[in-house]
Structures are given as C-alpha cells and as structure tokens.
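**Student:** Okay, sequence plus prediction incoming.
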Amino acid sequence: MSPYSVENYDLMVERLAETNNLGGAKEEVIKQFQLETMIRLLEEKPAGYDFVFSIRKEDGIRYKQVNVLWGGENHRMVCLVQADVTDMLTAERQTKKALEGALTVAEEANRAKSDFLSAMSHDIRTPMNAIMGMTALATAHLDDRERVSDCLRKISVSSKHLMSLINDILDMSKIERSKITLNRMKIFLPDLIEQMSAMMAPQAREASLRFEIEAKGVRHNYFYGDSLRISQILINLLSNAIKFTPEGGAVHCLVEELDPADDPLCARYRFTISDTGIGMSEELLTHIFEPFARSRNARYVEGTGLGLSITKGLVDLMKGEISVESRAYQGTTFRVELECEYLGAELDARTDAGEARPPASEHTEIFAGRCFLVAEDNAINSEILCELLQMYGAKAVVKTDGAQTVRAFQEAAPGAFDAILLDIQMPVMNGYEAARAIRGMKRADAGIVPIIAMTANAFAEDIQASIDAGMDAHVAKPIDLEVLNATFLRLLGKNRTAEQ
C-alpha cells in the first residue's frame, strides 16, 4: 500500500479529531498524535511504542491501536501503523472479568476457611479444655469419690459434645460431595417419636424448659425410610430449639400425616418444631441454611453452625421440604415434610391391636462366653475395648499388627473366634490386607466369621474400602459403645440364627 500523504500534518490531526467521535478523550488523542509528542516518546523508547484510542460509531465503540516507530536509521521519518483491536480487547476484558470473578470466589473461600478454622478452634478447644481440666481435677482428688464421679460425668458430656462437632464436620463434607446414601428400612412411627422424647426430654428438663412431643391424625404408623437420618434431622432441630430457648420457655414438636403430594402409595408426614426462644432476624433467615450461619444473640452457645446446613442437605436428599418462620425474641418454628412409602393399612391395624409391634432388641447376654480377636496397635485403645468386652462376659485376644492377627486366626481352631475387630492403620499389614488374607483362607469359618473395621477414617470411601476388603461392618473411632453394641447384636445375632 502506498503511504497516505498530506502536506499539513497538524491540520490532518485536527480533522481526525473532528470527523471521529472521540468522546471526552479528544484532547488526549490529539496530543498523542502530535509530532512533538511522538518524537519525545521515541527518543525515550527507540524501539517504538503504542497507544490505544476509542471511536464511537453506530454499531458501538471501536478501539484503535496505533504503533509508533522510527521509519529509518537516520530518524528523519516517523511511521504510524493502525489496527482495530476491538475484538482483542473485548476478549481480554472478558478474561480479566473471569479472573476477577475467580479471585473473588477464591478470596471468599479463603475467608470461609479462615472463619471455619477460627470457629472450629474455639468450639473444639472448649470441650477439650473441659476434658483436660476435669482429668487434672480428678487426679488431684482421687480420695474424694464424689468429686471424681462429678469430674468423670463432665468429661463424658464434653467428650460427647466433641464427638458431635467432628460428626457434623464429616456429615457436611459427605453431603457436599454427595456421598451420603439413604437406607431403606421399616420404621414404626410411635417408636421414632418415643425415642425422640426419651433423648430430648432430659435435655429440656436440665434447661428448665417445658417440652412436649405429640402426634395427630396419623393414619399409617409404618413406613419405609432411613431411621438414622430422619432422627438426625429431628434431633438437630429439637437440639437447636432447646439450646436457643431461655430458661422457663417451651419447646413443642407436632407430628402429623398429610395427604400425599405425588404418589398415592406414599404417606406424607409433617414434623413441626416450635419454641419460644430468642428467634432470628429477617437478615439471618435468608442465610439460615448456609454453613456457619449463626445469630449474634447466639454467640455464647456452643456449636459448629453446621447443624441446619446438614439438616437441609438431608431433607433435600429425601426429596422433602423444610421451611422456617421466626422473629427476633419471639421464637422459631421449623416445618419438615417428608413423603415416604407406607406398608399398608392392614399392618397398621394389627399394630394398633398390639400384634405387630417390632420385637425388642436382644439383651447384652449375647456377649457372654464369646471370644473376640482384636487387632489394635494402640495400647490404650485395646485396653478400653478389652475392658468393655469383659464387662459383658466376653474374652479378647489382642494382637498389635495385621500379620499377627492373620497368624492367630490361622493357628486357632475353627470357630475359636466369634468375631474379629480390625484396626485399619497397623504396622506390617494393615486392616484391609489382614481382612483379605483371612477371607482367602481355605477353612470353614474364614468366609463367615464377622469382621468389623475399627478406624478413625469415617468417610464414605473408607467404609466402602472396608466392605470391598471383605469386612461386615465399620465402626468409627472413638468407639461409641451404643454403636458397637448394635453392630455386635446385628452380626452375632445373625451367626446365632445360622448356628441354630
């Protein structure tokens, strides 16, 4: 292309400014095009430089980039090259906006992590301080039986609170990763209500609250669902109601049956938990189901701030609905609606007549005379477990690594051990390897002896890994005696039936 030639360069620059809509940057653009400006900048940057200006046109704003460089070695000519960079700048702006958005998300995540660690540091240290302090006091007053007993009771309460904090964190993680799966089991609603009352009534009495739980209009007492998760939902809501209701207040739980919304073979149950507590502001209500959302009025109440997030996640998992009504200092009402498959009216009729109520759990006599092979490399943990088993009349053979455990089972007579309790993280051979080795033995009891995993790894993938290795059950550490009892009763009960 031939160069564009004009006699008067300054006049051309003025016409450029007049014929193009340069907006408020007109004077700046004229200055950039002036020969004096270009020569001065080229002396500072002999390799050349560029600048960008915008022109407003009918189809929008267009961006022009001008590269300025010397046109010869003797520097007696200045060369200008113009290019339209609108599309390039638009792409850059979009990329920049995306990066800014990503940065904002990262900063929010970092703040959330910091808030989480700060909250956890406080909430975990509180019961830990109580446990350590009460242990020191009990040691200092060994001759005072009443004082030691009081310290042990407070240690037990603090331990359970610490365990609930850890469980909340694990549950929230599993819900966020969609790792929770629901069980399908037969549930007897009056039993569920009775269990809730038995668990929550003492807490309400201790807090000097009036507590009532009742059922109205229930036509189907039996239905299928996940009893553990439904109980968890109700316990979370009832525990909050009790925690955030001042002394002298009231907590009420109403269980009703509604008409099904979708499936006529399902029963729809509504659980309404109301209290006369401190209530919530309108601002908090909009964030109440988000992790760590807490009222300023509740800053002295211990907890992770995850309970309602977990509850919402479980209700959503069950395809149910949860709603809340509250006003500051005027109490709160939560409503949970779950639609579950029922077992049929004829079963409910027999139940009402007292013929079909689920059988009571077996007593702990099932442990008497049993012998357990225990694999545990921690001396304190094995001592606690052996003492617990001995309390129920059972014996324990303890091994400190997986290889010793496999050898002990191999050398024992068939049927010598009623169950095997395996720690996962052990030296020489871990629990998974030990379980596979035992299941692979060519002897009659190798395939049927109950093997229970005992581990601090409590995520869904850890439980699945235990099952894949041939184990029958998974009990998370620290060991909850009630969970361990229920597991033994289920597995040993099956074995007893098979033996008969």
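**Tutor:** Received it, and whenever you're ready, just let me know what you need.
**Student:** From now on I want contacts and neighbour counts done on CA atoms only, so please keep to that.
**Tutor:** OK.
**Student:** What helices and strands are in contact with the longest helix along the chain?
**Tutor:** The longest helix of the chain (DSSP state H) is helix 86-140. Other elements packing on helix 86-140 under the criterion 3 or more CA pairs under 8 Å, 6 or more residues apart in numbering; DSSP states H and E are strand 60-70, helix 145-176.
**Student:** Mind putting the ones you listed into CSV with mean neighbour count?
**Tutor:** Shown next, in CSV, are the helices and strands packed on helix 86-140 (neighbours: other CA atoms under 10 Å):
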stretch, mean neighbour count
strand 60-70, 17
helix 145-176, 16
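**Student:** As TSV, the ones you listed with distance to I288 would be great.
**Tutor:** Formatted as TSV, these follow (distance: least, CA to CA, whole Å):
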stretch	distance to I288
strand 60-70	45
helix 145-176	15
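**Student:** List just the one of the ones you listed that sits closest to T487.
**Tutor:** Closest approach to T487 among the helices and strands packed on helix 86-140 (CA to CA): helix 145-176, 18.5 Å.
**Student:** adding another structure so you can compare the two:
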Amino acid sequence: MEPKRKQKFFLLVLAAIAASLAAGWYYLYSVQNSLWNKAVTDILEVTAQGRHALDTYVEKDQENLQFIVSGLEKESPEDGAAILERLRAASGTDALYVCVDLENRLAYTPQFDEGYPLQEAQTAVFEQLEGERGIREPFINDYSGVWTIGNYQRFAFADGTPGYAQKTQPLKEIAERFSLTFYGDTGFSYVVNQQGNIMIRSLHPNSNRTFQNLFDIIDLQGNDPQQVEGFRAALENGKRGAARFRYQQEDYVFCYVPMETIGGWYVVSIVPDRVIMEQADTIMQNSQIFFFIIVIGILVLTAFFLVSRDSARQVLKAEEKARRAAESANLAKSQFLSNMSHDIRTPMNAIVGMAKLASDHAAEPDKVKEYLKNISMSGQLLVGLINDILDLSKIESGKMALNNSTASLEQLMTELVNIIQPLVQQRKQAFEIRLHGIRHEILCFDSLRLNQVLLNLLSNATKFTPEEGEISVDVTETPSQKPDCAHFTFRVADSGIGMKPEFVKNLFESFTREKDSRVDQIEGSGLGMAITKMIVDMMGGEIRVESEPGRGTVFTVELDLQLACEDSELPPLPGLRLLVADDDPATCRSAESFLRELGVQADVTESGRAAVEKALAAHRQGRDYDLVLLDWKMPGVNGIQAVRAIRRETGCEVPVIIFSAYDWARIEREATEAGVTGFIQKPFFKSTLYRCILQYVLHKDLPAAVSSGEIKLAGKHILMAEDNELNQEITRELLESAGAEVEIVNNGKQCVERFARSAPGAFDLILMDVQMPVMNGYEAARQIRAMARADARTIPIFAITADAFAEDVEAAKQAGMNSHLAKPLDIPHMMREIQKYLHA
C-alpha cells in the first residue's frame, strides 16, 4: 500500500505542476493578447483622429474652391482678365488655382497674364475626371515639375460655357502637415486608395520611397497570401481594422481607417509590433513573477491535498487582475449621459403618470394630494439621480460618498411601491411585497442609494417580465455579526425571461446588455447593474443573482444597516381583537407577529371566504372584532366582496380596512360603497398597523413620533434675497403657511442694505440665493458678517442655490453661511434646517 500511495502522490504533484504551467501559460498569453489589443485600439483611434484632420482640411479646400467657383460662374469665358483677377486673389504661396474653359480649351493660372491653350492630352485629363467635384490623385505639375494634389469642380460660365476649376498644392506640404507618428517616432502612416496605391507618402525615415503600392511592399516580405487578400478585400469594401504583416525583416501592425470626404482613400498607420509590446514589458514581468508565486503556492497546497480548490482560487484572482489591467477605466462623459436614460425614465414615468391622475381627479382633493405626494417623492429621487450624472468625476473615479443618516425603512419601501406601481399596473403584473422578522424600522443608512439599488432591480423586473407575470420583494431582518447593526436581506424575484449563464457572469459590467431579440426594443443604458453593484459594495454589502432563460431572475442583496438611536419601541395598545385576511402566508405571519408585539390578539386567515366566516362566528358570539384587515386581491372572494358579505351578514359597524400594494384609487368608490372604512398600503410595518389602529379603532391623533411633524414659524421674521419671481412665490407661500412673516428683496445689494436699516434682532433668518444680479449671495453674506452689530455675526444665513456640488457647499461655508439648500428645494429638509436654527 505504501508504494502505491507514494506513486499516487507523485502523479498528483506532476499533474498539479502540469496544470499550473498550462494555466500560467494561458494567463500570460491572455494578458499579452489583451494588452496588444488595447494598443492596437489606441493606434486605430489616433489614426482616426488624423483621418478626421485630413478630412476637415479637404472639406475646407472644397469650400474655398466652391467660393471661387461661385465667382467664376458670374464671369464670361471671353473676359480672361476678370478670370485671372479672381484666381490671383485666391492663390497663396503654396496653393494655386487653375480655371479651364473646356469648350475653347483655354487654361487660366496666375503664373500667366492671359489664358493659354491646352494640349489635347491635357484637355483629355480634365474631361476624364469623374463627377461634378472631387480630388485628383497625385500628379506631376506641368509648370513646377513637382508632385501635386488638387481639388476640382466643374461649373458653367455666365453664358453656359462648361468650365473646370482646380486648387492645387505640393503633395510634400500635405505629407508634412498630416503625417502621423507613433511610439517615439517608430511608426508612421500612408494615405492609400482601395487598390493600395500610395496617395500621400509619409516623410518618416522608415517610409519606403521606392514602391508606389502598399501591396508591393507587403508581397515582397513573404506574408501569408490569405492575410494579404483579406487586407485587400477590407480596403475594397470600406472596412476599418488592423492587420499584421512582415515588413523590413520584422512584424508590423497595419491599422487602416477609411476617409469620409474622399471615397476609396484610407489612412494606414504602420507600427512595429515589438514597440507595441515594449509598453507591456513591466506588466508582463510582474505577471511572470506573480505566476511563479502561484506555482509555488500550488505545490505547497498539493502536499496537503488542497491543490484543486486553492489553485482555482488563485487562477480566478489572476484572471481578475488581468481583466482589470486590460480594462479602460475612463468612460466618455457624453456616452455616460446618453446611457443614463435607463435610470431616469422610471421616476419620470411615475411623475407623468401621477400628474395625469391628478388632472383626471382634480375635483377630488384627497386623491390629488396623494398624487402630488407621489410626484414629490419621484421628483426627489430624480434629483438625486441627476446629481449623480452631473458629478461625473465622482462617479467615473468610483469615489461616490455615502450620505448615511437616520431614515425610515417603512418610508423607503412606501416610496418604492409608489414609484413602481404605474409600471406594474400598465403591464398587468402581479406584485407582492413581504416582510419577514422586521424588528427595526428606523436605521442609519443612505436612503437615496438603497432606493436606487432596489428601484434598478424592480424596474428591470417589470421590463423583462411579460404581462400578467409575477414580481415579488421579500425583506428579511436577521441578527447581524456587526455590533449595533441589523442584517437585512432584500430579495427581488420575477417570472420574466431570465438570462443566459454566460451573460450573468458579466451582468455587473458597465454598458452590458444581453443580445436577445426579446430585449432589443427595451430601453436601458447598460449602467444600471454596474451602478447597483458599486453602491452595494460601498455599503459593505453583497449582491447575488440567480437566473435561467424562461424561468425568471432572483436578485439578493445582503446589507448590514446600523441601528439608530431614534428607533424607540411603540407603546402597547389595549387588548383588542383583529382579523387579518391575506392569501399570502408570509404577510399573515408578519402581521400576526407585529400585532402580538403591540399587545393585540390577531386571528389570521388566507382567504376572503374564511374571513367572512370568522367575522360571522365572532358576531354570533357577541364578540365582534375591533378591526378587520382584508387584502384587496384574494382568489375566490376578494377583499371588497368579503366586506359586502360581512356588512350584510353581521350588520355591525366594525371598521374594515383594505390593504394592497396597488393603487386603490380606481376601486375606492366601489369599496366605500361596499362599506370599507379606509385603506392602507403594503408592505405594512408595525408602525403602519399601529397608526391604523389609533386612527380607525381608538380614534386618536397620531403621536408626535409618527406624525407629520409640522413646523410652526409664527412670530418669525425672515428676509429672503431671490431674483426669480416664481421661486419668490413658492418659498413665500411655504414659509407663510407655517406662520412666518417673509420680506423679499431682489439681489444681494438690496439684502445688505435692508439688513443694515433694520433694528438689531428684527430678522430671525436670511435666505440667500447665490446667483443674483448686482451682488451675488456670497458677497452679500460676507458684507453682512462684517457689519459692526451683534446680530450680524449670529443671524442664520442659508444659501438657496442650484449649485449643488461639494465645492459649492464649501463656498457657502467660507462666505459665512450656516446651511446650504440645493434647488429644487427638498421642503422637509429645508423646514428641518429652519427648525434646527430657529428652534421652531
């Protein structure tokens, strides 16, 4: 047995070494190939830029020629002096204009004082030129004897005689101006036509001046005929790309880009392959060192029979390092902006939809108020997204900062449901949101970022789930291993089209969308999942995805959220009996647990019919429930039908509440007529049920801890500097509705003068716009702080401005301002800031 074990171990070591060498070779080959491809892409981009410069130059020449032609068209072919005058006025040191009378075979040029007759061969050259305008391939100038290039255009003189105008200049000047060089002057460029004929020859020392055709150079180097023919076909078909050929006893890369203004012409850049790879030597050397370290590690782990698991881990790390080394980190701003429509359209859809509903229900104030509330929430989310888009440097560098503050998980989920409702209803999808073991509602986290994560996942779920499909959100709280934290799991599942395994691997990369005919018509930037992953990572969490084509997708987000000091326990309620009916068992369990914690006895059932039977049985026993909670959408007997049956069979006035994750506006009238007392929205947290019982059972006002927290500013005198009349009106209305007295001035200078004339203590607060005529807000704040009076140094001054970047907040602080409020105004935040400084 012992020799067999040694032999088996020896074979295992050999296999490990072989596998390591193969993996290392593949890794190094992948790195080298990726770096080479990146370098070729850069050369193509520089070639394209050079092409663009030459295109622009040719277009300018054509425009100048057109200007001369427009003058020649007004002249008679008999008036040679006038023709020469126009040509002399346009010709420069190097450029020369020529005009030809094709009918009389006369040519005019500034070198002669009158037209000179053309020889038959010269006339034939002009007559054989194709089209109304174009550019001639390089030719030897009859007058100067140098190689020349020229733009030409046909026209008609004032009497209809056909004419020809041409602008020429030495080919050498074009070559000097538009020759490209690469990698320390080791690479150069040509301009060729589709047949490979060299039109403009680089002045670079490596440029071959003997051959007139690019393919003649390539053919003599012993290159593969199929590769040469592929290159020839690419030029003939107007393609853009790169090829690799032997030239001057070494490998060169040929990058070719077609010109736009001259059909059939190409800019071809030629760079030594060795120079390209020299740029990657350092990375390759480090990779080789890293590879040998991996081999040693694998051998050690093999001795402990762990080679298979640990080698896979090392290979994955190596692949990730290679991918990051080869990936470009600098995304163009214009491309980023154009692709962010995926993240903007969802809240915009909610705003437009809610505005339409508000218009349709203008005569119903309660509904309009609710719609406007939803519009406000969507608008706040949209403002957050726009701030991210504008702060490009922050996003592109991956340096977004979290704004952790005390926030309500209930408010977050409510806003999320309100935004996603119109999308779900439009596609007739089943939408369910469930809570599991929620013990903390008030936490410390970045609510905008978490909202953005969940909204990205849900908006994708609605888009990629067919009509009448199912979408669900499960929120679960469990104990956290981190101190003073709670662990939350957000699970977003759908029954949509799913994703292929190979796409799931790259799902969180920027600008990634699956190639599938079912999603080609669905808008999206390809940035949503990348941003989602980045935010989850910043929050110290983890995101996973499970998906199969045709079987839907499940996203799971794991986060540890810090507990907030404000998350105080709700006071217990008196002994009450409630009935809860929902066909979703998880919702029933959650509601029963919450009510039990509140000291309330709850009977739960999973159908409308069973709820009717329980209510009827309780009535017969003389023990009617204090409150009945019914889900709107239940199979068989739904919530409204159950209400009718309870009212009909019992005749009692027990409060009956309908709850749903959907907008109940369209059934509100029917529900009210059926005897429904009120509505609450899923998901309902413990605080939701608590407020519902206070309102509908105990008929009490909401406690201050859960009320709207309205701020009273009675007796407060506020000075506001704002040059926009609409902003003046909005802010005045908001503050005066809270009881404040508001005085408005139109610029910073008026604000300084009004404060100087006021008695000390006359104003409690100054709201200062920043961008104003005459004097801006920063200067006004500085002058007020410099005044020789006590209240000038203590009066709160708030900057109210559309300049919302971090540097703008710092500028306001440096000017002596106490707070920075960004437009569009977050009204609750503004009132909280006022309350903080005025103790309202």
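**Tutor:** Sure, I can see it. Fair warning: this is a prediction, and the values are worked out from it, not measured in the lab.
**Student:** Need the TM-score between these chains.
**Tutor:** Overlay of the two chains. TM-score (TM-score structural alignment, normalised by the length of structure 1): 0.61; 393 aligned residues with a CA RMSD of 5.2 Å.
**Student:** about what we covered before: how much does the longest helix of structure 1 deviate in direction from helix 145-176?
**Tutor:** For helix 86-140 of structure 1 against helix 145-176, the angle by axes from the mean of the first three to the mean of the last three CA atoms, to 10 degrees is 160 degrees.
**Student:** how about stretch 67-81 of structure 2, aligned to which bit of structure 1?
**Tutor:** Per TM-score structural alignment, stretch 67-81 of structure 2 has no counterpart in structure 1.
**Student:** For the counterpart of A530 of structure 2 in structure 1, give me its contacts.
**Tutor:** In structure 1, the residue equivalent to A530 of structure 2 is S309, according to TM-score structural alignment. Contacts for S309 of structure 1 (CA atoms under 8 Å, 6 or more residues apart in numbering) come out as 172, 288-291.
**Student:** Looking at the helices and strands packed on helix 86-140 of structure 1, which is nearest to K477 of structure 1?
**Tutor:** Among those, helix 145-176 comes nearest to K477 of structure 1, with 9.6 Å by CA to CA.
**Student:** Okay, and the aligned partner of E753 of structure 2 in structure 1 sits in which element?
**Tutor:** When structure 1 is aligned by TM-score structural alignment, E753 of structure 2 is paired with R407. Under the criterion of DSSP states H and E, R407 of structure 1 resides in helix 402-411.
**Student:** Provide the contact partners of that helix at residue level.
**Tutor:** Under the criterion CA under 8 Å, 6+ apart, residues 373-375, 399, 417, 426-431, 433-434, 437-438 lie in contact with helix 402-411 of structure 1.
**Student:** Look up the counterpart of the helix or strand encompassing L11 of structure 1 in structure 2, residue range please.
**Tutor:** According to DSSP H and E, L11 of structure 1 maps onto helix 9-19. Across structure 2, nothing matches helix 9-19 of structure 1 (TM-score structural alignment).
**Student:** How about whichever helix or strand comes after that helix, which residues are buried there?
**Tutor:** The C-terminal neighbour of helix 9-19 of structure 1 among helices and strands, as given by DSSP H and E, is helix 26-33. Neighbour-count burial for helix 26-33 of structure 1, counted by 16 or more other CA atoms under 10 Å, picks out 26, 29-30, 32-33.
**Student:** Save those residues as a markdown table, and put in distance to R93 of structure 1 too.
**Tutor:** Shown next, in a markdown table, are those (distance: CA to CA, whole Å):
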| residue | distance to R93 of structure 1 |
| --- | --- |
| K26 | 23 |
| V29 | 22 |
| I30 | 26 |
| Q32 | 24 |
| F33 | 26 |
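**Student:** Map A811 of structure 2 onto structure 1.
**Tutor:** In structure 1, the residue equivalent to A811 of structure 2 is A465, according to TM-score structural alignment.
**Student:** quick one: contacts for the closest residue to that match other than its chain neighbours?
**Tutor:** Counting by CA to CA, 6 or more residues apart in numbering, A465 of structure 1 lies nearest to Y432, which is 7.7 Å off, once chain neighbours are set aside. Taking CA under 8 Å, 6+ apart, we find Y432 of structure 1 in contact with 424, 465-466, 469.
**Student:** To which residue of structure 2 is Y432 of structure 1 aligned?
**Tutor:** By TM-score structural alignment, Y432 of structure 1 lines up with Y778.
**Student:** Next: C340 of structure 1.
**Tutor:** Aligned by TM-score structural alignment, C340 of structure 1 pairs with L561 of structure 2.
**Student:** Please point out which parts of the helix holding R407 of structure 1 sit buried.
**Tutor:** 402-406, 408-410.
**Student:** Columns distance to A102 of structure 1 on top of the residues you listed, output as JSON lines?
**Tutor:** Formatted as JSON lines, those follow (distance: CA to CA, whole Å):
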{"residue": "G402", "distance to A102 of structure 1": "47"}
{"residue": "A403", "distance to A102 of structure 1": "50"}
{"residue": "Q404", "distance to A102 of structure 1": "52"}
{"residue": "T405", "distance to A102 of structure 1": "51"}
{"residue": "V406", "distance to A102 of structure 1": "52"}
{"residue": "A408", "distance to A102 of structure 1": "56"}
{"residue": "F409", "distance to A102 of structure 1": "56"}
{"residue": "Q410", "distance to A102 of structure 1": "57"}
